[in-house]
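Trainee: A structural model of the following input is requested.
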Amino acid sequence: MYVDNLRTRCVTACLIVAVCAAVGTAAAGVAAFVQTETAFAKENLIRLHVIANSDSPQDQDLKLLVRDAVLAETRELFAAVTSKEEARRLLAEHQEKVIEAAEEVIQAHGFSYNVSLEMGAYAFPSRAYRGITLPAGTYDAVRVRIGDAQGENWWCVLFPPLCLGELEVSSGQSELAQYNPQGETGKIAFRLKVLEYIQATYYGQQIRNWWQASAAGLTRWNTQ
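Mentor: Predicted structure coming up:
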């Protein structure tokens, strides 16, 4: 009897330690979730909209090169930026520099299109980026227009930086047709699920394994 009680207590102690570790991991996950939700709240975003000269293959390829130039330039500008206000100030101060970077790429590839950069509030359709869904609505944004700006466009989030490595290409007319002013109150949706996160962690798996093993062990001991 004493041995059985000792074994039971050992198993229980292991489970308690495992649960505590999992709770700590979950707390870290929740904290990260809250920080992400705050950072990507609508009022903290500056979005990016690049419009190609036309839908020709050459102009569409050029649009992506201009995108890369703009992102490279703003990545340097935002290296130490922690607030939207500071990001807006730097964009306003270095607007010509961003335009020059875009025009250099255009000229280097044999084109002579002008580039304009506008900062303001613009209508955006619903978009999904890396597990974050932004509802349709009006957002502060930087709009880069290449030449006649009649081609398909590219959307993303400029600040906080969410564009790198993402390619979101869509038709301007079809996208804007999806915009519904009635839906501006939509909330940003995050696909992070804390419970699934815990279950996928090392500690979550260990708890599951230990629980199964201890249950089997207790059943075996009770039958002895």
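
Trainee: alpha carbons only for contacts and neighbour counts from here, please
Mentor: Noted.

Trainee: What is the burial count for residue 28?
Mentor: If you count neighbours by other Cα atoms under 10 Å, residue 28 ends up with 13.

Trainee: Could you point out the helix or strand that follows the host helix or strand of it?
Mentor: Counting by DSSP states H and E, the element that carries residue 28 is helix 2-39. Later in the chain than helix 2-39, the nearest helix or strand by DSSP H and E is strand 46-51.

Trainee: residues in contact with that next one?
Mentor: 63, 67, 84, 139-146, 149-160 (Cα atoms under 8 Å, 6 or more residues apart in numbering).

Trainee: And for stretch 113-124?
Mentor: For stretch 113-124, contacts defined as Cα under 8 Å, 6+ apart pick out 53, 95, 99, 102-103, 106-107, 136-147, 175-176, 179.

Trainee: Repeat the analysis, applying 6 Å as the threshold.
Mentor: 136-147 (Cα atoms under 6 Å, 6 or more residues apart in numbering).

Trainee: now the other sequence, so there's something to compare against:
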Amino acid sequence: MKQKRDLFLCITCLLLALLFTMAEGRSADEALAARIAPEILRFHVLANSDSTDDQNLKLKVRTMLLNTIYEEMGENASLEETKTYVRSHKDRLEEKAEMYMRTLGYDYPAHMELTNTYFPTKTYGDMVFPCGNYEAVRVKIGEGKGHNWWCVLYPPLCFVDSSYAVVPDTSKEILRESIDASDYKKLNKESPKIHIRLKLIDLLQKDKKPIAANPK
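Mentor: Sure thing, here's the model as predicted:
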């Protein structure tokens, strides 16, 4: 009976320690996000639904809009210039997205806005952006009820395949000059891995008694 109680207490303590560590890590990430968010503008596209066709359409609209934005703004646009461009060209970008979708056989409306949104932790090339609230250009396609796609519009970190992309040195330099040096280092640092040794296994092994060999 005592052994079962000890096992239960051991498991409970391990779970509480794990939950506390995860909560502490998330709190630290959100605090970091709050410090760097004023220098970042994200890009967020919501698909009409989770159907294969709507998800594929979302990616096509994403690529078309990003190409349009970057081509028209140029490579040296600042954060405020990027926001100003989006506000002043919002209606035209929405119309262009709708016309583009019609050429593909879809009659969905497109809605674009600058909004504040909570994002999970995301890796872009060799940089990790922590979870937290960021200002974002949000594009809603149709009902906007499908899985979404997001990237960093400023500094330019929007890649079609962000898992394998390499962050441009120019974008890194913008970040380095815009945020605190210690925060910049954290963006390049791999997320800490939590290693928890299950004492339960040790306890079980400790309590096992060796079985004597049968005498011949």
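
Trainee: Buried only: go through the contacts of strand 46-51 of the first structure for me.
Mentor: 63, 67, 84, 139-146, 149, 151-160 (16 or more other Cα atoms under 10 Å).

Trainee: In which helix or strand does residue 140 of the second structure reside?
Mentor: Of the helices and strands defined by DSSP H and E, residue 140 of the second structure is found in strand 132-141.

Trainee: Mean distance between that strand and the first structure after superposition?
Mentor: Aligned to the first structure and superposed, strand 132-141 of the second structure gives a mean residue distance of 0.6 Å (mean Cα distance after the TM-score superposition for the first structure).

Trainee: any chance of the contacts of stretch 113-124 of the first structure in JSON lines, with distance to residue 117 of the first structure too?
Mentor: JSON lines is the format used below for these (distance: Cα to Cα, whole Å):
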{"residue": "136", "distance to residue 117 of the first structure": "22"}
{"residue": "137", "distance to residue 117 of the first structure": "21"}
{"residue": "138", "distance to residue 117 of the first structure": "18"}
{"residue": "139", "distance to residue 117 of the first structure": "16"}
{"residue": "140", "distance to residue 117 of the first structure": "13"}
{"residue": "141", "distance to residue 117 of the first structure": "10"}
{"residue": "142", "distance to residue 117 of the first structure": "7"}
{"residue": "143", "distance to residue 117 of the first structure": "6"}
{"residue": "144", "distance to residue 117 of the first structure": "5"}
{"residue": "145", "distance to residue 117 of the first structure": "6"}
{"residue": "146", "distance to residue 117 of the first structure": "9"}
{"residue": "147", "distance to residue 117 of the first structure": "11"}
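
Trainee: what's the closest of the residues you listed to residue 75 of the first structure?
Mentor: Nearest to residue 75 of the first structure, judged by Cα to Cα, of the contacts of stretch 113-124 of the first structure is residue 142 at 14.1 Å.

Trainee: so how far is residue 70 of the first structure from that closest one?
Mentor: Taking Cα to Cα, to the nearest Å as the measure, residue 142 of the first structure falls 10 Å from residue 70 of the first structure.

Trainee: Helix, strand, or coil at the aligned residue in the second structure for residue 95 of the first structure?
Mentor: Alignment note: residue 95 of the first structure maps to residue 90 in the second structure; criterion TM-score structural alignment. At residue 90 of the second structure, secondary structure determined by DSSP: H, G, I helix; E, B strand; the rest coil is helix.

Trainee: Run a quick neighbour tally on residue 90 of the second structure.
Mentor: So residue 90 of the second structure, with other Cα under 10 Å, has 17 neighbours.

Trainee: which residues does it contact?
Mentor: Applying Cα under 6 Å, 6+ apart, no residues contact residue 90 of the second structure.

Trainee: Now do it against residue 69 of the second structure, distance only.
Mentor: Applying Cα to Cα, the value for residue 90 of the second structure to residue 69 of the second structure is 11 Å.

Trainee: Next: residue 12 of the second structure.
Mentor: Distance of residue 12 of the second structure to residue 69 of the second structure, given as Cα to Cα: 52 Å.

Trainee: Which one's more surrounded, the two?
Mentor: Ranked by neighbour count (other Cα under 10 Å), residue 12 of the second structure and residue 69 place residue 69 first, with 17 against 12.

Trainee: Surely the more buried one forms part of a strand?
Mentor: No. Counting by three-state DSSP, residue 69 of the second structure is located in no strand; its state is helix.

Trainee: aligned partner of it in the first structure?
Mentor: Residue pairing (TM-score structural alignment): residue 69 of the second structure is matched to residue 74 of the first structure.

Trainee: Helices of the second structure, start to end?
Mentor: 2-36, 52-73, 79-103, 169-178, 181-188, 199-207 (DSSP state H).

Trainee: Residues contacting the second one, please?
Mentor: What that stands for is helix 52-73 of the second structure. For helix 52-73 of the second structure, the external contacting residues (Cα under 6 Å, 6+ apart) are 47-48.

Trainee: mean deviation of that helix from the first structure?
Mentor: Mean for helix 52-73 of the second structure is 0.9 Å (mean Cα distance after the TM-score superposition for the first structure).

Trainee: list the buried ones in that helix?
Mentor: Quick answer for helix 52-73 of the second structure (16+ other Cα under 10 Å): 54-55, 57-59, 61-62, 65, 69.

Trainee: Tell me which residue is most central in the second structure.
Mentor: What sits nearest the mean C-alpha location of the second structure, by Cα atoms, centre = their mean, is residue 122, with 2.9 Å.

Trainee: Residue 107 of the first structure versus the equivalent of that one over in the first structure, what's the distance?
Mentor: Aligned counterpart of residue 122 of the second structure in the first structure: residue 127 (TM-score structural alignment). Using Cα to Cα, residue 127 of the first structure is found at 31 Å from residue 107 of the first structure.
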